[in-house]
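1. give me coordinates for this.
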Amino acid sequence: MHDDRLIEPSEGPAFAVRRPDGASDVVLICEHASKTMPKALGTMGLDEAALESHIAWDIGAQRVAEMLSDRLEAPLVSQRFSRLAYDCNRPPEVAGAYPDRSEIYDVPGNAGLSAEDKARRAEALYHPFHEAIDALVDGRLSDGRNVVLVTVHSFTPVYFGTPREGHLGILHDDDSRFADAMLEAAQVLELDQVLRNYPYGPQDGVTHTLQRHGLTRQIANVMLEIRNDLITDEAGQAVWAARIAELLEMSLGRLNPEGVQDDA
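-> Below you'll find the predicted structure:
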């Protein structure tokens, strides 16, 4: 019998969950946590430099998310395979879920994928990851708990040759409640270069996870983008985890139990 599975059992599940019973209202998500490629896909025609670069994963994001999980006592759901195999912040029907080009790199392993190829990727990587988030969030809501969804990403400091000066982007889709609270908290804490919908926004198609899990349930949600040269080592990761934890805690305090921002 032909085995059509993309991921071998020895490679483990498509996702990992840390602190599933965490006490915090925050549920953390890291869609681009790993640069690991499923063995079945090999190197996808890329050299080692490309497979280590920001096109394969969000550098530093997973470690910051883990530190946040521990600081806040918050659950964290992370993807365990590279965004090049499947970008879990994109739905299966869009081309960006299987990018055949990412910034300056062509991705030969994603060129000319058939509908069957794409379905195999989505079945192995996208659906298990998002079903794990569904189960965690719905379980908490059914227990009568408040949930605030926070996704953790990083961005490259130079994109198509253009430097990016911002340090932290706070992104939102139609629901800006929590982003507004975080931006106000950043002003109170006098943090520089904390910017709204930077370096991307909803128009760039980057808010799929917020839409699928936050907007559909009408729970407060935000997407964080940290410039990756600030979080390449443990020291930088700890600094930013501490800053973001303080921002999140201050912002949670500005939401009433219904998740509506207090005006006072």
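2. only C-alpha atoms from now on, for both contacts and neighbour counts.
-> Noted.
3. could you say which helix or strand contains L224?
-> Following DSSP states H and E, one finds L224 within strand 221-227.
4. what's next to that strand, contact-wise?
-> 61, 148-157, 166-172, 175-179, 198-199, 207, 210, 214-215 (C-alpha atoms under 8 Å, 6 or more residues apart in numbering).
5. contacting residues around R18?
-> E66, S69, P75, L76, V77.
6. meant to ask about I59, not that
-> For I59, the contacting residues are A33, S53, S154, F155, N228, I231, T232, by C-alpha under 8 Å, 6+ apart.
7. would you mind pulling the contact partners of the helix or strand hosting G169?
-> Per DSSP H and E: G169 is located in strand 168-171. Outside strand 168-171, the residues that touch it by C-alpha under 8 Å, 6+ apart are 179, 182-183, 193-202, 222-227.
8. kindly report the same for stretch 26-36.
-> Contacts for stretch 26-36 (C-alpha under 8 Å, 6+ apart): 51-52, 56-59, 61-62, 65, 69, 72, 74-83, 87-89, 137, 147-153.
9. let's see that with 6 Å instead.
-> With contacts defined as C-alpha atoms under 6 Å, 6 or more residues apart in numbering, stretch 26-36 is touched by 56-58, 62, 74-83, 88, 147-152.
10. please give the structure of this sequence too, so both can be compared:
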Amino acid sequence: MNNLVPCDMNRKPIILLSCEHAVNHVPAAYQDLFAKQHALLTSHRGIDFGALAIAQSLAQALNIKLICATTSRLLIDCNRSLTHPHCFSEVTKHLPTMIKQQIIAQYYLPYRQAVEQVIQTNVDNHHQVIHLSIHSFTPQLHGTIREVDIGLLYDPKRAPEKNFAQQWKNSLKKQANHLRIRLNSPYQGTSDGFTTALRKKFPPELYLGIEVESNQALLRRPSSLEHLANTLLVSLPTLRVKNL
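-> As a prediction, this is how the structure comes out:
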């Protein structure tokens, strides 16, 4: 791996892995809502295909903890703020407020609080947290083919994130020059998301939030998925990894 000099020389950088759209599972209490939504649940709307496998591969190789959401984003999207119009999907947005509050309390808040607690604990223990939020995206959206293989999303106003993302992109190009590596594509790193929310709670020298977006076209076969996970791993610019 390449070396990344920490922003605060007194703090050791550690990696936190999360996966907000890991599964398309719907808890039993809400399955009736999705009785006629099988096609939707098994589409890219219901799950980030391959993201969990990528995250698990990285977690195993780095010997670090992975925190995953346990329900489909179609029940509630843990990568959206509660005020975002798509936090609840078209299937759940018309539910009574009391039911929505139950879903928030059971699935949304525990996930978000678990990630935030890990960050806070490590910041308190004088570590710099590099949070890698693992996602994937559909190769074609609304008829437009996305000319991206790996996207690294970050906030360009936060220098540590910008430097980390640029260094990782450069390293990825050396490892796999055939891949199309883009910064803040196919989405903007400052759009509504979990890392965006966490940036408001932790300063840039203590928290780096990077969303890693992989093209699902590269994740359809186990061999190509494994190759992509290994490419991300060996190119990862990190100084040291500590178990969370």
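11. quick one: TM-score?
-> After superposition, the two chains reach a TM-score (TM-score structural alignment, normalised by the length of structure 2) of 0.82; 220 aligned residues with a C-alpha RMSD of 2.2 Å.
12. where in structure 2 does the strand holding L224 of structure 1 fall?
-> Following TM-score structural alignment, the aligned partner range for strand 221-227 of structure 1 in structure 2 is 209-215.
13. and that stretch, how far from structure 1 on average?
-> Superposing on structure 1 and averaging over aligned pairs (mean C-alpha distance after the TM-score superposition for structure 1), stretch 209-215 of structure 2 comes out at 0.7 Å.
14. how about the helices of structure 1, start to end?
-> Ranges of helices in structure 1, per DSSP state H, are 48-52, 61-72, 115-121, 127-142, 177-188, 208-209, 234-252.
15. winner for burial among those?
-> Among the helices of structure 1, helix 61-72 has the highest mean neighbour count (mean count of other C-alpha atoms under 10 Å), at a mean of 22.
16. tell me the average deviation of it from structure 2 after fitting.
-> Taken against structure 2, helix 61-72 of structure 1 registers an average deviation of 0.6 Å after superposition, with mean C-alpha distance after the TM-score superposition for structure 1.
17. so where is that helix in structure 2?
-> Mapping helix 61-72 of structure 1 onto structure 2 (TM-score structural alignment) gives residues 51-62.
18. neighbouring contacts of that stretch?
-> Defining contact as C-alpha under 6 Å, 6+ apart, one finds that stretch 51-62 of structure 2 is touched by A22, I134, H135, S136, A229.
19. repeat that for 8 Å
-> For stretch 51-62 of structure 2, the surrounding residues in contact (C-alpha under 8 Å, 6+ apart) are 17-19, 21-23, 65-66, 134-136, 214, 225-226, 228-230, 233, 241.
20. pull the distance from stretch 89-102 of structure 2 to the chain's centre.
-> Chain-centre distance of stretch 89-102 of structure 2: 24 Å, with C-alpha atoms, centre = their mean, to the nearest Å.
21. that stretch: end-to-end distance?
-> 16 Å (C-alpha to C-alpha, to the nearest Å).
22. residue nearest the centroid of structure 2?
-> Residue closest to the average C-alpha location in structure 2 (C-alpha atoms, centre = their mean): S133, at 2.3 Å.
23. who's in contact with the alignment partner in structure 1 of that residue?
-> Aligned counterpart of S133 of structure 2 in structure 1: T151 (TM-score structural alignment). Shown in contact with T151 of structure 1 (C-alpha under 8 Å, 6+ apart): L28, I29, C30, E31, T209, L210, V222, M223, L224.
24. of the residues you listed, which stay in contact in structure 2?
-> Counting by both residues aligned by TM-score structural alignment, their matches' C-alpha atoms under 8 Å, the contacts of T151 of structure 1 that remain in contact in structure 2 are L28, I29, C30, E31, L210, V222, M223, L224.
25. ok, back up a step: any idea which of the contacts of I59 of structure 1 is the one closest to G109 of structure 1?
-> Of all the contacts of I59 of structure 1, S53 has the smallest distance to G109 of structure 1: 16.2 Å, by C-alpha to C-alpha.
26. once you drop chain neighbours, what's closest to the closest one?
-> Nearest non-adjacent residue to S53 of structure 1, counting by C-alpha to C-alpha, 6 or more residues apart in numbering: I59, 7.7 Å away.
27. quick check: the closest residue in space to V137 of structure 1 that isn't next to it in sequence vs H208 of structure 1, distance?
-> In this structure, V137 of structure 1 finds its nearest non-sequential neighbour in V147, 7.1 Å apart by C-alpha to C-alpha, 6+ apart. Distance, V147 of structure 1 to H208 of structure 1, using C-alpha to C-alpha: 18 Å.
28. ditto for E123 of structure 1
-> Relative to H208 of structure 1, E123 of structure 1 is positioned 17 Å away (C-alpha to C-alpha).
29. repeat for G144 of structure 1
-> Using C-alpha to C-alpha, we find G144 of structure 1 at a distance of 25 Å from H208 of structure 1.
30. residue with max distance from the center of structure 2?
-> Relative to the chain centroid, structure 2 (C-alpha atoms, centre = their mean) has P96 farthest, 29.2 Å.
31. re earlier: now the buried members of the contacts of strand 168-171 of structure 1.
-> Neighbour counting by 16 or more other C-alpha atoms under 10 Å classes 179, 182-183, 194-201, 222-227 among the contacts of strand 168-171 of structure 1 as buried.
32. okay, and stretch 73-82 of structure 2 goes to which residues in structure 1?
-> The aligned range for stretch 73-82 of structure 2 in structure 1 is 83-92, by TM-score structural alignment.
33. in structure 2, point out the residues matching the strand holding G169 of structure 1.
-> Going by TM-score structural alignment: strand 168-171 of structure 1 matches residues 150-153.
34. average separation of that stretch from the aligned part of structure 1, please.
-> Mean for stretch 150-153 of structure 2 is 0.6 Å (mean C-alpha distance after the TM-score superposition for structure 1).
35. quick one: buried residues of that stretch?
-> I150, G151, L152, L153.
36. make a ChimeraX selection of the buried ones in the contacts of I59 of structure 1.
-> The following ChimeraX line selects those of the contacts of I59 of structure 1 that are buried, judged by 16+ other C-alpha under 10 Å:
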select :33,154,155,228,231
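37. closest one to Y105 of structure 1 out of the contacts of I59 of structure 1, please.
-> For those, the minimum distance to Y105 of structure 1 (C-alpha to C-alpha) is 10.2 Å, reached by S53.
38. measure the closest one to S154 of structure 1 for me?
-> Applying C-alpha to C-alpha, the value for S53 of structure 1 to S154 of structure 1 is 12 Å.
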